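J.: I'll drop the sequence and a predicted model, then ask my questions.
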Amino acid sequence: MKPDASERRVLERRLPDEQATMRLGEDLAMALRAGDVIALTGDLGAGKTTLSRALIRAMADDAGLEVPSPTFTLVQSYDTRVPIHHFDLYRLTSADELDELGLDEMLATGAALVEWPDRAGDSLPTDAISLEIEHLDDGRLARISGSGPALARINRSLAMRDFLAAAGWGEASRRHLTGDASARSYETVALAGEARVLMNSPRLVLGPPVRDGKPYAVIAHTAQSVAAFVAVDRALGDGGISVPRIFAQDLEQGFLLIEYLGSGSFLGTNGEPVVERYAAAGGLLAAIHGRPWQPRLEAAPGTVHEVPPFDRDALMIEVDLLVDWYVPYATGRPAGESLRAGFRAAWNAVFDRLDTAEKSLVLRDFHSPNIIWRGERQGHDRLGVIDFQDALIGPSAYDVASLAMDARVTVPREIEATTVKAYVDARKQAGAFDEAAFAEAYAIMAAQRNSKILGIFVRLNERDGKPAYLKHLPRISDYLRRALAHPALAELRDFYVRNGLIGDAG
């Protein structure tokens, strides 16, 4: 059954030439997700083949990929970022043959581009996107109709193309770069041999109230708009930190065109930590934490971002993720009220120790995925920093723990120690520095961060359907044991061991 026509929206794009048709194919490719179906129609010579080829090549990130017509095979499949299955149903004798071709199974993990969709009868999903290309004057008109999330994604992708056009980059090619655990995504865009990054950062959906009538993101001070990125980027750049230059911005829609800092991985060839790079990053953090930062930062004329404090409510709601998500996962039953009360009491006693800890600008996720290594450069310029929109004013030791106990890669104890030493040595060289106070704050923030991450990674699996994060749990548990070994955390460690939150090892 097709959706009610009144529920369907229609988007139109004029395509004056073949290049515009190819760009539309790229725009569609950037929006596709598993389960999406595009039903493509148009007269002979309307540009269906051109659009299909551009879409598939963009999905494959291969401009020279051979894309044969599936007229005789009925379907041609491509192992791309999201697997794409190109159907040509002209030779289909019965709609039932779609079941034999395995359309439903293909859509479980991939997307489909379907030519001659009328031959499928009612066999295509009701939320399939219809794309009709017709002749118009000397060019073409593309009419895209549908409803639901797929059309919303396509509409946003087209808006991103319009944003590029307003910035003078309308003819740029687009390729998926990366996504993260949030709704943000990034693309590389290329024009005349130059590459930049297109950042797609929609306004944060706050979700339901979880405590004191406030959503989690409000209590944890998660950035709600891209203005936070812009403001912190400008402050860091003015402070001599290598962050992306911003060439164009649309704060309302959440689009940025920013500098491409390179593709150099902070990790080694096989994804292993490199001691010299971690030590260099420790030195960079020392430079950041050794200077004052103002909490009021300008994102644009008339738009000021107030960097939030890493206050007790934020610290506590983050660490509570362990009892909310990890405890049920690890024990098979929800955390009881007694455990919750004891957990919060133990952590409140620990957080009291942070009242006198050094505070600075905390980038919050300063670890390998968010650092670009540029070994050909000198000093701190070797490190490009790309993720900081959730920055807070809080215990500076947090960022050191984020780096030295990298959530995405196993950092051996000796590299952790070298990283921390590089930081401490740089701080001492710059002036007076209380190493003992830092060591205690480092242990507290490492325990807080790794407790939080255990909960987040389970939540990503159970709530968001992202099981890949579970493989990191043993590493995070080991980091947590390392942090809790500090004498100042003896009572908290005993609570964790007593309640089975960590093993009595390390």
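T.: That came through, no problem.
J.: from here on, contacts and neighbour counts on C-alpha atoms
T.: Will do.
J.: hang on, isn't residue 397 packed against residue 442?
T.: Yes - counting by Cα atoms under 8 Å, residue 397 does reach residue 442; the two are 4.8 Å apart.
J.: the more surrounded of the two?
T.: Ranked by neighbour count (other Cα atoms under 10 Å), residue 397 and residue 442 place residue 397 first, with 28 against 24.
J.: any idea how far that one lies from residue 348?
T.: 18 Å (Cα to Cα, to the nearest Å).
J.: go on, residue 210?
T.: For residue 210 relative to residue 348 (Cα to Cα), the value is 19 Å.
J.: and residue 249, what is it in contact with?
T.: By Cα atoms under 8 Å, 6 or more residues apart in numbering, the residues touching residue 249 are 255, 256, 257.
J.: before we move on, which element is it in?
T.: strand 246-250 (DSSP states H and E).
J.: next one: residue 277
T.: helix 275-289.
J.: how about residues contacting the helix or strand just after that helix?
T.: Going down the chain from helix 275-289, the next helix or strand is strand 296-300, by DSSP H and E. Under the criterion Cα under 8 Å, 6+ apart, residues 227, 228, 230, 231, 232, 234, 235, 304, 305, 306, 307 lie in contact with strand 296-300.
J.: structure two is appended below for comparative analysis:
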Amino acid sequence: MSDDLSARAAEIAAFLAAHGLADAARAPLTGDASARRYERLTRPDGRSLILVDTPVPAEDLVPFIAIGAVLDRVGLSVPVIHAADCALGLAVQDDFGNETFLRLLVEGAQAEPLYALATDALIALHRSWPEGEGERLGLPLYDADRFIEQTLLFADIYCPAALGRPLSAQDRSDFATAWRVVLEPVCAGPRSLLLRDYHVENLMRLPRPGVRAAGLIDFQGAGLGPTAYDLASLLEDARRDVPADLADAMTARYLAAFPALDPAEFRRALAVLAAARHTRIIAIFVRLALAQGRRAYLSHLPRVWRLLENHLAKPELAPVAAWFARRLPPGTRADFVVPETT
């Protein structure tokens, strides 16, 4: 074990001992695409908790605790933090178990009740998020500029890999301009907390009543932004096909809860924000493959491209579709094979 790893192991052991968990059995859990690491702690009395170990506490642990406190206050289920040392990037939180919505679906659970619960949790959030709370917490604003910055990952990562050369400065500028045209009207609409990675892998089924049956576990990167974004994230999952009739039913369910919303405008916002999200995700999956050798993510590219191209065919995405038609011809999209790296 390296000196750094030994030092970290000693810090964790001391942290656990200081909070009465020295005798807990420890088992690593599968993480996500971030640098965070998780362990399940099982105490002698059988109670289990989760240890969070992160090298970037200011970016994830600190906001996770702050945002979680507000989510709990408005009636949603988040892990209770039992101990934390933000300077060290360590925390102990509730163990919500293993029943992610994704796992339940894979094991044969009916999809409609789970997606309805997830949609209802979003409805509850958008009804109850306190005005001004995001500003008080210093959360980032997801406006047109920020979404454009995220879509530019596609121009800077995917396009050079697919075309064999970087985009010209003019092509990159035209890409940003096309996105600005479609994003600015969308970002002028209703805002609330934007969870960003709201999908079935980040939702846990809990034995609790109402919307508290949906456990939220990944919201440290949240910000303030258009209310349609998280519904797009849920219903256009990069890792799992969601039947169109189910997505339509959940969109209608959401709209029924907010009769003041213009349904056509909301659906246009869904399309634009979903397309921006898919564009960014394609770039991220390719970056993970090229920079880290994590090629398993590439198996999802055909799905994400299919979702993206479905939206590019809509009038509200016409400026972006025109850019794609000019700069990414057939052979550079879903059927492009990301090269192996050494």
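T.: Perfect, I can see it now. Everything quoted here is computed from the prediction, not taken from an experiment.
J.: count of neighbours near residue 176 of the second structure?
T.: Neighbour tally, residue 176 of the second structure, other Cα under 10 Å: 20.
J.: which residue in the first structure lines up with it?
T.: When the first structure is aligned by TM-score structural alignment, residue 176 of the second structure is paired with residue 344.
J.: mind checking the SS state of the closest residue to residue 271 of the second structure other than its chain neighbours?
T.: Of all residues not flanking residue 271 of the second structure in the chain, residue 311 sits nearest, at 6.0 Å (Cα to Cα, 6 or more residues apart in numbering). Here residue 311 of the second structure is helix, with the state taken from DSSP: H, G, I helix; E, B strand; the rest coil.
J.: residue 311 of the second structure maps to what in the first structure?
T.: So, by TM-score structural alignment, residue 311 of the second structure is matched to residue 483.
J.: check contacts around residue 12 of the first structure.
T.: Neighbouring residues of residue 12 of the first structure by Cα under 8 Å, 6+ apart: 141, 142, 143, 144.
J.: which bit of the first structure covers the top helix by length along the second structure?
T.: Longest among the helix segments of the second structure by residue count, using DSSP state H, is helix 263-292. Aligned by TM-score structural alignment, helix 263-292 of the second structure falls on residues 435-464 of the first structure.
J.: pull out the buried residues from that stretch.
T.: 438, 440-460 (16 or more other Cα atoms under 10 Å).
J.: distance between it and the chain's centre?
T.: 19 Å (Cα atoms, centre = their mean, to the nearest Å).
J.: what's the match for residue 62 of the second structure in the first structure?
T.: Match for residue 62 of the second structure (TM-score structural alignment): residue 227.
J.: tell me where the stretch 101-250 of the first structure has helices.
T.: Using DSSP state H, counting those that start in this stretch, the helices found in the stretch 101-250 of the first structure span residues 103-109, 148-166, 216-220, 227-238.
J.: hmm, back to that, ok, now which ones touch the residue nearest to residue 271 of the second structure?
T.: Residue 311 of the second structure touches 271, 272, 275, 317, counting by Cα under 8 Å, 6+ apart.
J.: counterpart of residue 417 of the first structure over in the second structure?
T.: By TM-score structural alignment, residue 417 of the first structure lines up with residue 248.
J.: what about the nearest residue to residue 75 of the first structure once chain neighbours are set aside, neighbour count?
T.: Nearest residue to residue 75 of the first structure, sequence neighbours excluded (Cα to Cα, 6+ apart): residue 87, at 4.3 Å. By the measure other Cα under 10 Å, the count of residues near residue 87 of the first structure is 25.
J.: in strands only, show me the contacts of residue 12 of the first structure.
T.: Counted as lying in strands by DSSP state E, out of those, are 141, 142, 143, 144.
J.: closest one of those residues to residue 57 of the first structure?
T.: Proximity of those to residue 57 of the first structure (Cα to Cα) peaks at residue 142, which lies at 19.5 Å.
J.: list the residues that contact that closest one.
T.: 12, 13, 14, 15, 131, 132, 133, 134.
J.: which position in the second structure pairs with the last one?
T.: Translated: residue 134 of the first structure. So residue 134 of the first structure corresponds to nothing, using TM-score structural alignment.
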